[in-house]
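A.B. asks: with the input below, show me the fold.
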Amino acid sequence: MDCVLQCLILFIASFHLAYAESIYYSVANLSSSWTNNPVPGEYVGYDRSELMPILLRPNEGPTSFVCGFYCNYDCDGYLFAVLIFPTMNVTVGRHPRIIYPRVVWSANRHALVSVNATLELTPEGDLILREANGAEVWSTHTSGKSVVGLSLNETGNLVLFDCNNSSVWQSFDHPTDSLVPGQKLALGAKLTASVSKKDWSQGLISFSVYSDGLVACVESNPPQIYSYRHFDYSGVIKEPSHVIFKNEGLFLSSGRRIWPFFSASSPLYLKLEPKGQVTVYEWVWNEYDWKVYGDSFLANYDCEYPLICGKYGVCSVGQCGCPGPNGGETVYFRPINFKQPDLGCSEITSLTCEASQYHSLLELNDIIYFPVVNEYGIDYDIESCKQACLENCSCKAAIFTHGEPGYCHLPSEIFSLALMNTETYPFSNSTTFIKVQNVPKEGPPAPVIDPAPIPPSSMKTSRIEVILASCFGAFFVMFLVVIIIWHSLFLKRKDSKEDEEDFLKQVPGVPIRFSNESLVVATENFSQKLGEGGFGSVFKGILRDGTKVAVKCLDGLVGRKDSFLAEVETIGGIHHMNLVRLVGYCATKSNQSLVYEYMCNGSLDKWIFRRSQELALDWQTRRKIILDVAKGLAYLHGDCQKKIVHFDIKPQNILLDENFNAKVSDFGLSKLIDKDQSLVVTTLRGTVGYLAPEWLSSTITEKIDVYSFGVVMLEILCGRKNLDRSQPEEDMHLLNVFKKKAKEDQLLDLVDKSSEDMLFHGIEVVEMMKLAAWCLQNDTACRPSMSVVVKVLEGVMDFEDNLDYSFLNPQISRAMEAVHNSNDVAVTASLVLPSILSGPR
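C.D. replies: Below you'll find the model as predicted:
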């Protein structure tokens, strides 16, 4: 009854937010829908634009907000967007005054809609954007989550709320390329620039919040970081959970200002620009326009931005050009558009791996690559750096920084370069070599020899011979053509089969392709084995540049093509500090290998199941490992272009570097799920002991990783395997023991006794065990998401107290033990239970 009364009050309040004659509100109720049918030119700033308002939020302050269907320039398509505009005595009526709007959030910049597209707030509480033909373009996926209405609040946040006026979904949690005053950018979240001011689609530039600083990078493969502003933690107790944008600056969650500026009265918003700048715009009242108030704090000079002059473009004092030849050399580059030099340059002759013998390096005098903050630089001398680039087909340039030792950077994509001068780069000491494709020169023409005079008596005979020779030649050519056609048809099936075997040559986005011979040398003929994974063995290797790697040799592609492609395309296309980085791959008809970064401390299982006190991990290290794994999984589940479910989270797939930073590895069993797909039905896969109970129900989501993570948490905290056959039968299953100790309120008994530090922090360990219990709930809806787990571990959110400790599923345990008697057996698609074979329900 209270909820119904509150909803009624909200409805009355929403009605009074508008004037009597108004058709625009700041609140909308369920079962509302709007059709994109704008009035051309009615709402115009300096740019040509069209806007059909849906919700309007006029404020008493200098800034107001509106959401609706919006387009600018040629109106090739419409955004459903939130826009900021100066209040300027806005009158709310049938024709509200909305001028000079600027987009600060949008739902569908990847898929613009047309006229007559619809936005619907369904009776179930889902906000859905549909094309004119009814096809769904975007949704909040909030059906069944007690949504009672939609509102646009005074800060420009679009919110779906419940009857307690609590947010169920909000646009502030899904930023695009802008921030408005009062908006937070959470840890791990990022802004992504548009392609250009005229193109709404997502570009290459991103701006992210990490635990130790703000990172701006180009989303190439691997990413090229061009600005890393570290946080100063002096006097700050813990890592920030977010940064917040205010009129006075950009602030950490602790309240410390990290980017000062001083306007407090004019409307402001922050935008990540297509070229790489982070810019603050201010409304200038006397000029009636948005002007740049605070330029980016990411770089010192315009030429330091990665796309300021596009790919291969050379920046010099605000002007763009193409790399020129040295002396009388060949011209290799030309502008993409002579009228718009900032769009970059293109190669006159494209690089091709099939003609790598014609590759060479063009030295660019007094030109440097845009400043790159890259952790993967390698120590080289200049000649070795150049040779390494020539031997790697993926390398597009060799950037060598002189010193002792020298630093060699081998990017796989080239963006803007900069002309050095004493004012902008007084201390630069690097040399840039760009890889170019040379056109092979043809041999000299054969000498022309004057024919000897032909006697008149033989001219007739010669003419007959020519005719006969021509006929014979024509017949021979026709015969040859028939043979070639027959040969090609006969071998078509064989060729297609060979093409299938060579399908890996076309895998996009992989950093380096190694030959099998180079990996044999790097691994000393695969002599040092590090372990075994689901699809093959892993060996330690050292590349020619001294980089240590882990080479995973797959056991062939028979029946495993999709799995191998998933590893190559998935890991090669994502980059996160808590995910193992894919360095490259090898793909031949007989050998397929993946080359990963080397993690010197090996897998987690080697550390948490040891009984020696000298080797036992302390509490802070274990807590950091748990947080690292949670961050990696949260990224896979929520921040990738596609949602990625790992399917096989266990200590063997968690690797540790020299500082015991944890990274999730082995995506061989991963399955990609589109972001707008909430469920996926698949065959059983994973490792016995870590499998969630829903594997028997055919309803599989990313929550299976949450369950496996909960099991791993307990193993880390208790220092024992989830199935330990050395224990008495009643204590063999860790989850059974955990359930019993929880009922007896004796969870302290489970704390790893091999570490005195763990026992000293016993109370904190027990609290984290309760978080593990939350992850182990039988009902998937009761388990937290990994992003929520991260927030709990960072101390910015409390975990659920009302927990069900009957999470051990005897049915799935018996099913697993009936198939395998070992506690560490990987289950793949070959094991399919009847309930899964039945398909979707």
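A.B. asks: okay, CA-based contacts and neighbour counts for the rest of this
C.D. replies: Noted.
A.B. asks: my guess is residue 765 contacts residue 757. True?
C.D. replies: No: taking contact to mean C-alpha atoms under 8 Å, the distance of 10.6 Å between residue 765 and residue 757 leaves them out of contact.
A.B. asks: pick out whichever of these two has more residues nearby.
C.D. replies: Taking neighbours as other C-alpha atoms under 10 Å, residue 765 and residue 757 compare with residue 765 leading, 24 against 16.
A.B. asks: so how far is residue 742 from that one?
C.D. replies: Between residue 765 and residue 742 the computed distance is 13 Å (C-alpha to C-alpha, to the nearest Å).
A.B. asks: how about residue 200?
C.D. replies: The value you get for residue 200 to residue 742, if C-alpha to C-alpha is used, is 53 Å.
A.B. asks: and what of residue 567?
C.D. replies: Using C-alpha to C-alpha, residue 567 is found at 39 Å from residue 742.
A.B. asks: likewise residue 259?
C.D. replies: Separation of residue 259 from residue 742 (C-alpha to C-alpha) stands at 48 Å.
A.B. asks: more neighbours: which of the two?
C.D. replies: Neighbour totals were compared for residue 259 and residue 742, and residue 742 leads with 18 against 13 (other C-alpha under 10 Å).
A.B. asks: the helix or strand hosting the more buried one: what's the following helix or strand?
C.D. replies: With the criterion set as DSSP states H and E, the secondary-structure element containing residue 742 is helix 734-743. Beyond helix 734-743 on the C-terminal side, the first helix or strand identified by DSSP H and E is helix 756-760.
A.B. asks: which positions in that next one come out as buried?
C.D. replies: Burial within helix 756-760, assessed by neighbour count using 16 or more other C-alpha atoms under 10 Å, is assigned to 757, 758, 759.
A.B. asks: this one next, for a side-by-side:
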Amino acid sequence: MWMMASMISSIYTTFFLILYCYSSTALPYPYGPYHNYPIANLSTKWTNNESSLTSLNFTDGSRMRAILMRVGNLPIFTCGFLCNGTCTSYIFVIAIFILIDPLNIELEYQNHPKVVWSANRDFPVRHGAILTLTEVGELVLLDANGSTVWTTNTAGKSVAGVNLTDSGNLVLYDIHNSVVWQSFDHPTDSLLFGQKLFQGQRLIPSVSSTNWTAQKGLYSLQVTDEGLEAYVESNPPQYYSGYGERVTHKRKLDIYVEFFNGNFSFFAISAEDSYSEVMFRIPQASSIQYMKLMPDGHLKVFEWNLVTGWTVVADLLTHHLGECFYPLACGRNAICSANQQCSCPTSSSPRMDYFKRLNDLQPNMGCSEVTPLICDGTQAHVFIALKDIEYFSSMTDMVGVDIETCKQACMGNCSCKAAVFRYPHSDVSNGICSLPSELFTMTNVAGNGYQLNSSVFIKVPNVTSTLSLLPKRKNRVAINLGSVIGGSVFLLIMIVGYVVFIVQKQKRIGEIEEEYLDVVPGMTIRFCYEELKSATENFGKKLGQGGFGSVFEGTLKDGSKIAVKRLEGLAQVKKSFLAEVESIGSIHHVNLVRLIGFCAWKSERLLVYEFMSNGSLDRWIYHGDREYVLEWVHRKKIILEIAKGLAYLHEECRHKIIHLDIKPQNILLDNDFNAKVSDFGLSKLIDRNQSQVMTTMRGTPGYLAPEWLGSIITEKVDVYSFGIVLLEILCGRKNFDRSQPEEKWHLLAVFQSCWEQGMLLDMVDRYSEDMQAQGIEVVEMMKLASWCLQTDFTRRPSMSTVVKVLEGGMTVESNLNYNFTDPRIQKNNSHEKDLTPLLPSILSGPR
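C.D. replies: Take a look at the predicted model:
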């Protein structure tokens, strides 16, 4: 069968090549779209419309407008504009298209293109968009309105042309045919033969096979010193599969994995020697193969087969225990048993349902808590004990401990959702303890010969009902029936009266609150609920999760964009709504996100903010995540604007406002990249003459000041958080980054080490040539960060002082303590390497 398929394929290919060689310009319509035109020169422009580009329309509703095409023996690599469905938006992609039968155009168009790379999958363009290879050698994608969506940033680098190679690599080359830029260096969710995934790069799956938007905040695949690692996103990310290969070279140059025909291999290339290891064997390809990280976390290899079409020939990350070891095999908080049977955890003694299915018709959607955990000290907690249950993540928080120690560590850790305890054989006192902050699918390993004893203890609120004890009574002959009836009637009247009183009281409280909201100072617009529901398309386009609620994009009737925060929860919503509206309703500053209006309707509480088109700062500063590399002049401007916004909150408001959660996600950028501080949902207002305030711990791990351990909180916690953000902007990386070598996971530890060795230049964002060129000035800015990161909060500058330093009116204090590594990191270094940068037990949890 295989030989016959190969023979048929060869006949078709030979037939097509004869036709093509005969006269490519004389081909009738069915063959015309498959001309070989893989190269273009400078000053070439392609417009996304029918008259400029050849359109290939497929039976699944997708359409490809080809820009370059490389016709090989079997596959055709095409780059161009691709859309599906109504085709109102397009992405610029590289796709594989198989030429089955050049005589049967209908058969061709049923063979849908397979996307292996995209430039703008999160920012689609419209009909009329333009791709240009400029005269200065930069490939630029412009939307129909002329706005820049994507660019290779190669202007002035001697680019001579663009070539779509026979391996599917889009290359900008110079006059010596050397690579200046290539798509292989910017992977999305797929790899082709010969493509490498380097340390610091990630594969992130698309949402689905028809929605090519990047699936943010779920699965990722990356290369570290430990090998190839697949993670499901949480705080911290949880490892679920991969290939371990610890690298011990001290002077390594490159660590990467590469996809070959027949295997997927790991490489570590150092100045002294080189090391390689085959991680996975893959069946030799008889045609074209590609590797793809799927929306469900699988890493699959697909191959074209003439009989069966695209076929999975390898599923590389699947555990020997099968599908159940994928984090969302049964959704969150669920148990996966044989044949992927999904169920919710239950307590057997006493019998209690703490979890319920999200969808009874789809058990694999997961389970939700009947009563959510609350970390405010008012709620008692207990454990559901699940024996012979394993958890997919091998990340370890404690070793050499017993069950009770593990459980107590979780009980005392606010962000811990469960205690996972594993021990070998019968040595229950020498176990391994994991404390996940988010609970995904668990696996029932009873009776399958699993090598470790494993149990999971899920933390739940103690809501056991107290049963009323009925007093025992002796039978009496004489019973005063009239007294019983009379007492019952009287009791009924009292209950009805009390209910009426409570209802009227709640109604009056609501009326008072409504009246209060009508006179909030500075609030000029009160929106009706239906107006905001319509503007947000029934709250359909979620921008993110903020303090106390979700944020949605909306468009008012006049065309103006807004961001609507829909407050959630029952216990805190009224208090938080009133506090937020009252505190920021009259605050106006160019570097603070403006609150436009609000809505109070029945139980709904919504806040309406100005829309920030470029999103949050974290999209622009982290290597691997960012969409465009910000130049030094833009970063300086953003840093100054953040400082001005915080200085206003601390020193110029009627009441001093401490933000308490400064991080890149809470810094928003408008269309001109002006920075504005957002989200005051966790803010704390204190009187001008009050120097410090005692409050419960709030904020985000990695940005919390050391004084949170003592709960003595001043505005200097914001200064410390600003110092962390400043360092991230200068270095182009996160404060905790597992994709780095182990000794560089913690940015503060690296900062202290480089400071002591006089090597701060090594910390400057190495993926930005502009930042490297401005290295001396960037290092000077790092000195300001060190001032903000002083462990003793009294030695940190005020934000107004920071503004003066940034504007050149002051210099950084010289007598600084350079031991600014967070003490919580030092404490954790004695434990396993997989601990997070901050112990979850001292955090109130991320927002």
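A.B. asks: how about the helix holding residue 742 of structure 1: buried residues?
C.D. replies: In helix 734-743 of structure 1, the ones that count as buried by 16+ other C-alpha under 10 Å are 734, 735, 736, 738, 739, 740, 742.
A.B. asks: so it matches what in structure 2?
C.D. replies: Correspondence between helix 734-743 of structure 1 and structure 2 is not established for any residue, with TM-score structural alignment as the criterion.
A.B. asks: next one: that helix to chain centre, how far?
C.D. replies: Centroid displacement of helix 734-743 of structure 1 relative to its chain, using C-alpha atoms, centre = their mean, to the nearest Å, is 38 Å.
A.B. asks: which position in structure 1 aligns with residue 554 of structure 2?
C.D. replies: Match for residue 554 of structure 2 (TM-score structural alignment): no aligned residue.
A.B. asks: distance check, residue 554 of structure 2 against residue 779 of structure 2.
C.D. replies: Per C-alpha to C-alpha, residue 554 of structure 2 is found 41 Å from residue 779 of structure 2.
A.B. asks: which one's more surrounded, those two?
C.D. replies: Under the neighbour definition other C-alpha under 10 Å, residue 554 of structure 2 and residue 779 were set side by side, and residue 554 has more, 25 against 18.
A.B. asks: quickly find the element holding the more buried one.
C.D. replies: Assigned by DSSP H and E, residue 554 of structure 2 falls within strand 549-555.
A.B. asks: would you mind listing the buried residues in stretch 261-270 of structure 2?
C.D. replies: Judged by neighbour count (16+ other C-alpha under 10 Å), stretch 261-270 of structure 2 contains these buried residues: 261, 264, 265, 266, 267, 268, 269.
A.B. asks: how many neighbours does residue 421 of structure 1 have?
C.D. replies: Tallying neighbours of residue 421 of structure 1 according to other C-alpha under 10 Å, which is how burial is gauged here, yields 14.
A.B. asks: just give the nearest non-adjacent residue to it, would you?
C.D. replies: Leaving aside its chain neighbours, residue 421 of structure 1 sits nearest to residue 366 (7.8 Å; criterion: C-alpha to C-alpha, 6 or more residues apart in numbering).
A.B. asks: map that neighbour across to structure 2 for me.
C.D. replies: Residue 366 of structure 1 is assigned residue 388 in structure 2 as its aligned equivalent, the criterion being TM-score structural alignment.
A.B. asks: my guess is its match contacts residue 455. True?
C.D. replies: Yes: at 5.4 Å, residue 388 of structure 2 counts as touching residue 455 under the criterion of C-alpha under 8 Å.
A.B. asks: ok, these two, which is more surrounded?
C.D. replies: Comparing residue 388 of structure 2 with residue 455 by other C-alpha under 10 Å, the one with more neighbours is residue 455, at 21 against 18.
A.B. asks: aligned against structure 1, show me the partner of that one.
C.D. replies: Aligned against structure 1 - with TM-score structural alignment as the criterion - residue 455 of structure 2 pairs with residue 431.
A.B. asks: confirm that that match sits in a strand.
C.D. replies: Yes: when DSSP: H, G, I helix; E, B strand; the rest coil is applied, residue 431 of structure 1 is found to be in a strand.
A.B. asks: just put the buried residues of stretch 261-270 of structure 2 in JSON lines and tack on secondary structure and distance to residue 219 of structure 2.
C.D. replies: Formatted as JSON lines, the entries for the buried residues of stretch 261-270 of structure 2 read as follows, by DSSP: H, G, I helix; E, B strand; the rest coil; distance: C-alpha to C-alpha, whole Å:
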{"residue": "261", "secondary structure": "coil", "distance to residue 219 of structure 2": "25"}
{"residue": "264", "secondary structure": "strand", "distance to residue 219 of structure 2": "20"}
{"residue": "265", "secondary structure": "strand", "distance to residue 219 of structure 2": "21"}
{"residue": "266", "secondary structure": "strand", "distance to residue 219 of structure 2": "21"}
{"residue": "267", "secondary structure": "strand", "distance to residue 219 of structure 2": "23"}
{"residue": "268", "secondary structure": "strand", "distance to residue 219 of structure 2": "25"}
{"residue": "269", "secondary structure": "strand", "distance to residue 219 of structure 2": "27"}
